[in-house]
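[1] Pasting a predicted model and its sequence here:
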Amino acid sequence: MTLKFTAAIVGLIMSSSVFAAATLTAPEDIVILAVNDQEVNTGLFRGAKNNYKIDAGENSISVRYQGYFDHTDGEHDILKSGVVTIKTPALQDNQSYQLALINPPQNFEAAKKYAEQPTIGLYDKNHQLLVQQTGANTEAKPWLSSGIFGRAYDLTQKKTAPAQQPAPVYAPVENNTVVGRNSMDTTADQKLIELWKKSSKAERQKFMAWLAEQSQ
């Protein structure tokens, strides 16, 4: 194994383990509550757009619709839906994605009805719809009762299937799979990256030492 090839493998592992993430953007009327059942702390104040870094690959994103409405008498209302859990397709490393309401309500009365069964879509950077999810999930979530000042909750309990939420609707994907050397190399690279992510510091040091020996 040459030094050049060794450096290429190390560079691949290091860059993938550090930057294996996608960017997710949500508008003001979509609140991201949790990713893969881990609570997201959005803080007291939220901007018009919120950017989040999430792992590449498939994710479970729990959100809710939240609409703010001013009335002519000076009063206002905030409408909140139940939890909508979106099962994403495989998100790509270093790519940007955006959540958006599908057929958003235009007035307060419509919003009250919309909050009962919101429809939220996930789009790629080219504004192509990847998946849409309709319906709120009535399953109890431990992180729903913990606010930003609440105590920490153990979120490692066994996951249960979503309740009262229809199946997601995914956009069709063209079948461009090519079976050959390139696909085999990609699979091997992915396995190597996953092993690197799961290994301890001591195991990584041993591997780096082994690579150094191969280049001598």
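    Right, received. Where do you want to start? Since we're looking at a predicted model, the values are computed, not measured.
[2] going forward, measure contacts between C-alpha atoms and count neighbours the same way
    Will do.
[3] what's near enough to touch residue 95?
    With contacts defined as Cα atoms under 8 Å, 6 or more residues apart in numbering, the neighbours of residue 95 are 21-23, 125.
[4] again, only this time at 7 Å
    Contacts for residue 95 were tallied using Cα atoms under 7 Å, 6 or more residues apart in numbering; they are 22-23.
[5] How about residue 211?
    residue 6.
[6] Which secondary structure element is home to it?
    For residue 211, the host element (DSSP states H and E) is helix 201-214.
[7] Quickly note the distance from residue 40 to residue 56.
    Summarising the geometry, the distance separating residue 40 from residue 56, computed by Cα to Cα, to the nearest Å, is 17 Å.
[8] again, but for residue 80
    As judged by Cα to Cα, residue 80 and residue 56 stand 29 Å apart.
[9] Spell out, range by range, the helices that occur in the protein.
    Taking DSSP state H as the criterion, the chain carries its helices at 3-19, 108-114, 181-198, 201-214.
[10] buried sites along the longest one?
    I take that to be helix 181-198. By neighbour count on 16 or more other Cα atoms under 10 Å, the buried set for helix 181-198 is 189, 193, 196.
[11] Give me the residues contacting that helix.
    Contacts of helix 181-198 with the rest of the structure, by Cα under 7 Å, 6+ apart, involve 13, 16-17.
[12] just the angle between it and helix 3-19, please?
    Relative orientation of helix 181-198 and helix 3-19, computed by axes from the mean of the first three to the mean of the last three Cα atoms, to 10 degrees: 60 degrees.
[13] between the helices of the chain, which one is nearest to residue 98?
    When the helices of the chain are ranked by distance to residue 98, counting by Cα to Cα, first place goes to helix 3-19 at 18.9 Å.
[14] putting a second one here so we can go through both:
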Amino acid sequence: MVIRSIFAITLILASVTTFSAVTITAPEEIKILAVNDQEVNTGLFRAKNNQYKVDAGKNSLSVRYNQYFEHLNGEHDIVKSGVITLTTPLLKDGESYALNLVNAPTNYETAKKYAEQPVIALFDQNKKILVKQTGANTQQKPWLSQSLFGKVTDLTQKKSIPLNQPAPVYSQTSVTESVEDRSISTTDQQLIQLWKKSSKIERQKFMNWLGEQSN
């Protein structure tokens, strides 16, 4: 029983040792501000083709609808929404996904109304909607007032439910996949997180300990 448990732990650690990531593409009208409440500095990390690398699995994306309009008289306006929090289903390692607007406005007047309750969806590689989120938060995010080199954000505090943002709408496929992938226990998840945060020396010590247990 002990050997079987050690073998299972080894498999889990081996699976997370390799960096796993997915690619999310966003149009110019959607700005990704943060991933899992960690601020994204678009000036440094955003690619020219608007692609982002995020961890595989479930992610919380904080985005904003932002559209530029140029008028006939030469003047221009930029329409912005509040922060929209979209929680993804489990994203698969190595696959690509795309954020996009649903029923995007085509003129300035409709855009101003649209910005009050924007609709953003996440699509898979087959252009199928995985989750759709309507509305923006009225709750201020702690990282919005911080610069890249500002103080460390406390992510241990309990998160309150965003105000004025309806529940997300998931496709039946993504919900099914989420249920099937719950086979890893909470203890295993904690072990994975500890492994990710540990140094190379700490990992080596643990692997040496595992080797001793099997003797």
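    In hand now; what should we look at? Not measured: the values here are computed from a predicted model.
[15] Including distance to residue 137 of structure 1, could the helices of structure 1 go into TSV?
    Putting the helices of structure 1 into TSV (distance: least, Cα to Cα, whole Å) gives the following:
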stretch	distance to residue 137 of structure 1
helix 3-19	32
helix 108-114	14
helix 181-198	32
helix 201-214	40
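[16] and the longest strand seen in structure 1, what does it pack onto?
    With secondary structure taken from DSSP state E, structure 1 has its longest strand at strand 60-70. Packed against strand 60-70 of structure 1 by the contact rule (3 or more Cα pairs under 7 Å, 6 or more residues apart in numbering; DSSP states H and E) you find strand 30-35, strand 76-80, strand 84-87.
[17] Could you count how many residues lie near residue 65 of structure 2?
    For residue 65 of structure 2, the tally of surrounding residues (other Cα atoms under 10 Å) stands at 28.
[18] could you measure it against residue 79 of structure 2, distance?
    Residue 65 of structure 2 is 8 Å from residue 79 of structure 2, where distance means Cα to Cα.
[19] so what's the residue nearest the centre of structure 2 up against?
    Closest to where the C-alpha atoms of structure 2 average out (Cα atoms, centre = their mean) is residue 59, at 3.3 Å. The contact partners of residue 59 of structure 2, by Cα under 7 Å, 6+ apart, come to 35-36, 87-88.
[20] at 6 Å what do you get?
    Contacts here follow Cα atoms under 6 Å, 6 or more residues apart in numbering; on that basis residue 59 of structure 2 touches 87-88.
[21] and what of residue 53 of structure 1?
    By Cα under 6 Å, 6+ apart, the residues touching residue 53 of structure 1 are 22-23.
[22] Mind giving me the PyMOL command for buried ones among the contacts of helix 181-198 of structure 1?
    Buried members of those, defined by 16+ other Cα under 10 Å, are picked up in PyMOL with:
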select buried, resi 13+16
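[23] about what we covered before: give me the contact list for the longest strand of structure 1.
    Contacts with strand 60-70 of structure 1, where a contact means Cα under 6 Å, 6+ apart, come from 29-36, 76-81, 83-87.
[24] Among those, name the buried ones.
    With neighbours counted using 16+ other Cα under 10 Å, the contacts of strand 60-70 of structure 1 contain these buried positions: 29-36, 79-81, 83-87.
[25] Is residue 88 of structure 1 in contact with residue 56, as I believe?
    No: because the distance of 10.3 Å does not satisfy Cα atoms under 6 Å, residue 88 of structure 1 is recorded as not touching residue 56.
[26] now the residue of structure 2 most remote from its centre: how far from residue 207 of structure 2?
    With distances taken from the mean C-alpha point of structure 2 and given as Cα atoms, centre = their mean, the most distant residue is residue 215, at 41.8 Å. Taking Cα to Cα as the criterion, residue 215 of structure 2 is separated from residue 207 of structure 2 by 13 Å.
[27] ok, now residue 102 of structure 2?
    Applying Cα to Cα, one obtains 48 Å for the distance of residue 102 of structure 2 from residue 207 of structure 2.
[28] Residue 89 of structure 2 now?
    Counting by Cα to Cα - residue 89 of structure 2 and residue 207 of structure 2 are separated by 32 Å.
[29] of the two, who's got more company?
    Just comparing residue 89 of structure 2 and residue 207: by other Cα under 10 Å the higher neighbour count belongs to residue 89, 21 against 14.
[30] For that one, give its distance to residue 42 of structure 2.
    As it turns out, when the distance is counted by Cα to Cα, residue 89 of structure 2 lies 24 Å from residue 42 of structure 2.
[31] what's the counterpart of residue 191 of structure 2 in structure 1?
    For residue 191 of structure 2, the aligned residue in structure 1 is residue 195 (criterion: TM-score structural alignment).
[32] Contact partners for residue 130 of structure 2?
    Applying Cα under 6 Å, 6+ apart, one finds that residue 130 of structure 2 lies in contact with 122-123, 170-171, 174.
[33] Show me how to select, in ChimeraX, the buried members of the residues you listed.
    Selecting the buried subset of the contacts of residue 130 of structure 2 in ChimeraX, with 16+ other Cα under 10 Å as the burial test, is done by:
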select :122,123,170,174
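[34] Now flag whichever of the contacts of residue 130 of structure 2 is closest to residue 2 of structure 2.
    Distances from residue 2 of structure 2 to the contacts of residue 130 of structure 2, taken as Cα to Cα, are shortest for residue 174 (35.1 Å).
[35] host element of that closest one?
    Using DSSP H and E, the element containing residue 174 of structure 2 is helix 172-180.
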